[in-house]
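1. Need coordinates for the below:
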Amino acid sequence: MKAPSTARRRHLTGLLVLALLGSAPAAWAQATPYPDKPVKLVVPYPPGGPTDIVARVVAQKLQDALGQPFVVENRPGAGGNPGAEAVARSTPDGYTLVVATTAHAINPSLFSKLSYQLMKDFAPISQLTAGPLVIVAHPALPANNVKELIALAKSKSGGLNFGSSGNGQSTHLSAELFSAMAGVKMAHVPYKGSAPALTDVMAGQTDLMFDTMLSAMPHVKAGKLKALAVTSAQRSPVAPDVPTVAEGGLPGYEAIAWNGLLAPAGTPAPVVAKLNAELKKVLESPDVKQRFEAQGFTPMWNSPADYRAFMQAEVDKWAKVVKTSGATVD
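-> As a prediction, this is how the structure comes out:
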């Protein structure tokens, strides 16, 4: 057999080198499986709130499963936008994630200028939770159900007022949706968080509030507030005796508060897939289910594609509410 010429040998050697170089990234990827260093979970709200509680439960479970620290970093302010923007601008390697909420689906319609785009700048991983709000009022308010609340709002000179945890939050827009569907006018009184808003409702300074069950139900159980209805399509196992808004006389009404996990757009698909698969195990574990349900949340896992579709539906839904209410934040 005739030996290859010098030129041909050089050509074959070059091809071999290129092949080895081409396989290097794959070999490196196999040698360094994700994650191989701490992962940061940005919570764009203060510590101790519903989103923070969800994030810390999930972070601990992911840390246990994947063997690397999942560190929660609270970056509150401006409707959750600064924290979301920071993650959108971070390196898309799976080591910086953000826990998104209903507010992030509301913000594109509410804020005239945003430095990020929810549906373009993030890679959805999975939803985490969903849960109703509960309409609470001072025990002396002369309305004990939805029908009576609507009648009172229509009859009272100047209407009723409602508190919220801030402009554009689900506690604000869920009440605006209620007002629009019920054909009533209620004045919005924004606060810096649920706690001060609930304090004024308990004092009778503010008529009512649509708040998370985690924040409001302890005060209901203590007799400082009364619960008129929950905002989900079905009753909550946390308060099975409290009817839904739809049951109470406003058919078709539904508003939920949710959390989900997002990575920066461009995060490698295998990383997103791995996190999604681990979250399925986390959210289906009995202890997580029990812990979340005790606080009024339902664990909600879905595929990245389904979570993206869910977020788009939420963006579209709340855009209509924002337009009807005329709410804006500069």
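
2. Could you use CA atoms for every contact and neighbour count after this?
-> OK.

3. Now do the helices in this structure.
-> Per DSSP state H, the chain carries helices over the ranges 6-31, 50-66, 81-88, 102-110, 146-155, 170-182, 194-202, 213-221, 245-248, 269-284, 286-294, 304-325.

4. Give me the distance from the longest one to the chain's centre.
-> Read it as helix 6-31. Helix 6-31 has its average C-alpha position 46 Å from the chain's average C-alpha position, going by CA atoms, centre = their mean, to the nearest Å.

5. looking at the helices of the chain, which is closest to residue 72?
-> Closest of those to residue 72 is helix 50-66, at 6.6 Å (criterion: CA to CA).

6. residues making contact with that closest one?
-> Counting by CA atoms under 8 Å, 6 or more residues apart in numbering, helix 50-66 makes contact with 35, 41, 43, 45-47, 69-72, 74, 99, 101, 128-129, 212, 214-215, 259, 278-279, 282, 288, 292, all of which sit outside it.

7. Give me the angle between it and helix 269-284.
-> 110 degrees (axes from the mean of the first three to the mean of the last three CA atoms, to 10 degrees).

8. in helix 50-66, what's buried?
-> Residues 50, 51, 52, 54, 55, 56, 58, 59, 60, 61, 62, 63 are the ones in helix 50-66 that count as buried (16 or more other CA atoms under 10 Å).

9. one more, for comparison:
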Amino acid sequence: MSLDRRGLLTLGALAAAGGAIPSGARAQAFPSRAITIVVPFAPGGNTDLVGRIVATALSKTLGQSVVVDNRPGAGGAVGAGQVVRSAPDGYTLLLAGGGVVVTVPEMTSTPYTRADFAPLSLVNRSSMVLLARSNDARFRSFADFAAYARSEEGKLNAAHSGPGTPNHLALIQLENLLGTKFTVVSYRGSGPALSDLLGGQIDVHFDQVTSSLQHIRSGALRALAVLGPSNDSALPEVRTVSQLGFGEIDGTTYIGLLVSARTPKELRDRLAGAIRQAVADPQMIKSARDLGSEAYASTPEEFARILEAEYAISSRAVREGRLKAD
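-> Now for the predicted structure:
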């Protein structure tokens, strides 16, 4: 679908917004203290796990401490709002994808708009999987799940990691493919959802491989299908929804670092370069692979295009009434 003119202009500001350029001395001194990466979800989920390996790599690149600050709530809007309110000095970054930045503001009132952020670089991409407990006899395969969801419409409790997250969008896509509805349960991140899935409080969960891989490998959870265009190297035996004959779905999750758009361009450029260098670090690449994801850097412009593409999908879902805040 095409974007309206307002959407295009606003999203363009994500890559172009800037402020006064600091003096050369100020830029050379940056960073002179610890940098905070705000993770707008609870500990234990995909974004949190990625945030911790990024913080380690970026600290090495910048020669300063980089700390993770979890601020969950409102589909990521609590943490994102904190970044917008912070001083535009480059010391407070947001780790997020399109769900927090462009989708949640379409769904509900937030203390920010997508134009309040300037993308710096993507840092990670990961596949999404549909998860069930390994001891749940109802869901031995994706075909079992699909048959149950269709025959018992509204009875299946399906969880996602927060309103407007890629997990939420993948859930909606799967409802469309199967022509049925789930009883949707929203969480403040993957960590709490995984705990409830393991405990039997919910039936299935839409999650990134990154945060669920340890439970799949332990045998506690079963990956019923990859919700993406291709198999995931961490789970080569798990087939995609398309390969299983149920149609196309893409839950690939991109995560990147953003900063307040009021941050001076010289500082944004310094940070963007440091992030790309950190993502290319061999230890960062290995750590991401161990999590079941891929270290993936970009230019600010490429990140802005990813955000624009997600805006096109989510804004349509909001207008159709299929994507709502809790």
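
10. Rebuild the helices of structure 1 as a markdown table, extending it with distance to residue 95 of structure 1.
-> Conversion of these to a markdown table gives the following (distance: least, CA to CA, whole Å):
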| stretch | distance to residue 95 of structure 1 |
| --- | --- |
| helix 6-31 | 15 |
| helix 50-66 | 13 |
| helix 81-88 | 10 |
| helix 102-110 | 21 |
| helix 146-155 | 46 |
| helix 170-182 | 28 |
| helix 194-202 | 31 |
| helix 213-221 | 29 |
| helix 245-248 | 41 |
| helix 269-284 | 10 |
| helix 286-294 | 23 |
| helix 304-325 | 17 |
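
11. just to revisit the earlier point, for residue 267 of structure 1, state which of the buried residues of helix 50-66 of structure 1 is nearest.
-> Among the buried residues of helix 50-66 of structure 1, and counting by CA to CA, the member closest to residue 267 of structure 1 is residue 62, at 18.0 Å.

12. aligned partner of the closest one in structure 2?
-> Residue 62 of structure 1 maps onto residue 58 in structure 2 when the alignment is built from TM-score structural alignment.

13. My guess is residue 272 of structure 2 contacts residue 303. True?
-> No: in this structure residue 272 of structure 2 lies outside contact range of residue 303 using CA atoms under 8 Å: 11.2 Å.

14. out of these two, which sits in the more crowded spot?
-> residue 303 (26 against 23; other CA atoms under 10 Å).

15. and that one, what pairs with it in structure 1?
-> With TM-score structural alignment as the criterion, the equivalent of residue 303 of structure 2 in structure 1 is residue 307.

16. follow-up on the earlier one: strands - which of the contacts of helix 50-66 of structure 1 land there?
-> If you go by DSSP state E, the contacts of helix 50-66 of structure 1 have 41, 43, 70, 71, 72, 74, 99, 101, 128, 129, 212, 259 in strands.

17. unless I'm mixing things up, the first one is touching residue 75, no?
-> No: at 10.3 Å, residue 41 of structure 1 does not count as touching residue 75 under the criterion of CA under 8 Å.

18. Now do the closest residue to residue 130 of structure 1 other than its chain neighbours against residue 324 of structure 1, distance only.
-> Beyond its immediate neighbours in the sequence, the residue positioned closest to residue 130 of structure 1 (CA to CA, 6 or more residues apart in numbering) is residue 258, lying 4.2 Å away. Plainly put, residue 258 of structure 1 is 22 Å away from residue 324 of structure 1 if you go by CA to CA, to the nearest Å.

19. Which one's more surrounded, the two?
-> Neighbour count, other CA under 10 Å: between residue 258 of structure 1 and residue 324, residue 258 has more, with 23 against 13.

20. And the more buried one? What does it align with in structure 2?
-> Across the alignment, which pairs residues by TM-score structural alignment, residue 258 of structure 1 is matched by residue 254 of structure 2.

21. cool, and residue 293 of structure 1?
-> Under the alignment (TM-score structural alignment), residue 293 of structure 1 pairs with residue 289 of structure 2.

22. That match and residue 296 touch, don't they?
-> No: taking CA under 8 Å as the definition, residue 289 of structure 2 is not a contact partner of residue 296, at 10.9 Å.

23. aligned partner of residue 249 of structure 1 in structure 2?
-> Looks like residue 249 of structure 1 aligns to residue 245 there (TM-score structural alignment).

24. any idea how far that match lies from residue 142 of structure 2?
-> Noted for residue 245 of structure 2: a distance of 10 Å to residue 142 of structure 2, by CA to CA.

25. Looking only at neighbour counts, state which of those two leads.
-> When neighbours are counted by other CA under 10 Å, residue 245 of structure 2 and residue 142 differ, and residue 142 comes out ahead with 21 against 9.

26. I'd guessed that one sits against residue 227; true?
-> No: in this structure, residue 142 of structure 2 is not within contact of residue 227 by CA under 8 Å, at 11.2 Å.

27. Okay, residue 278 of structure 2 and residue 6 of structure 2: tell me how far apart.
-> The span separating residue 278 of structure 2 from residue 6 of structure 2 equals 35 Å under the rule CA to CA.
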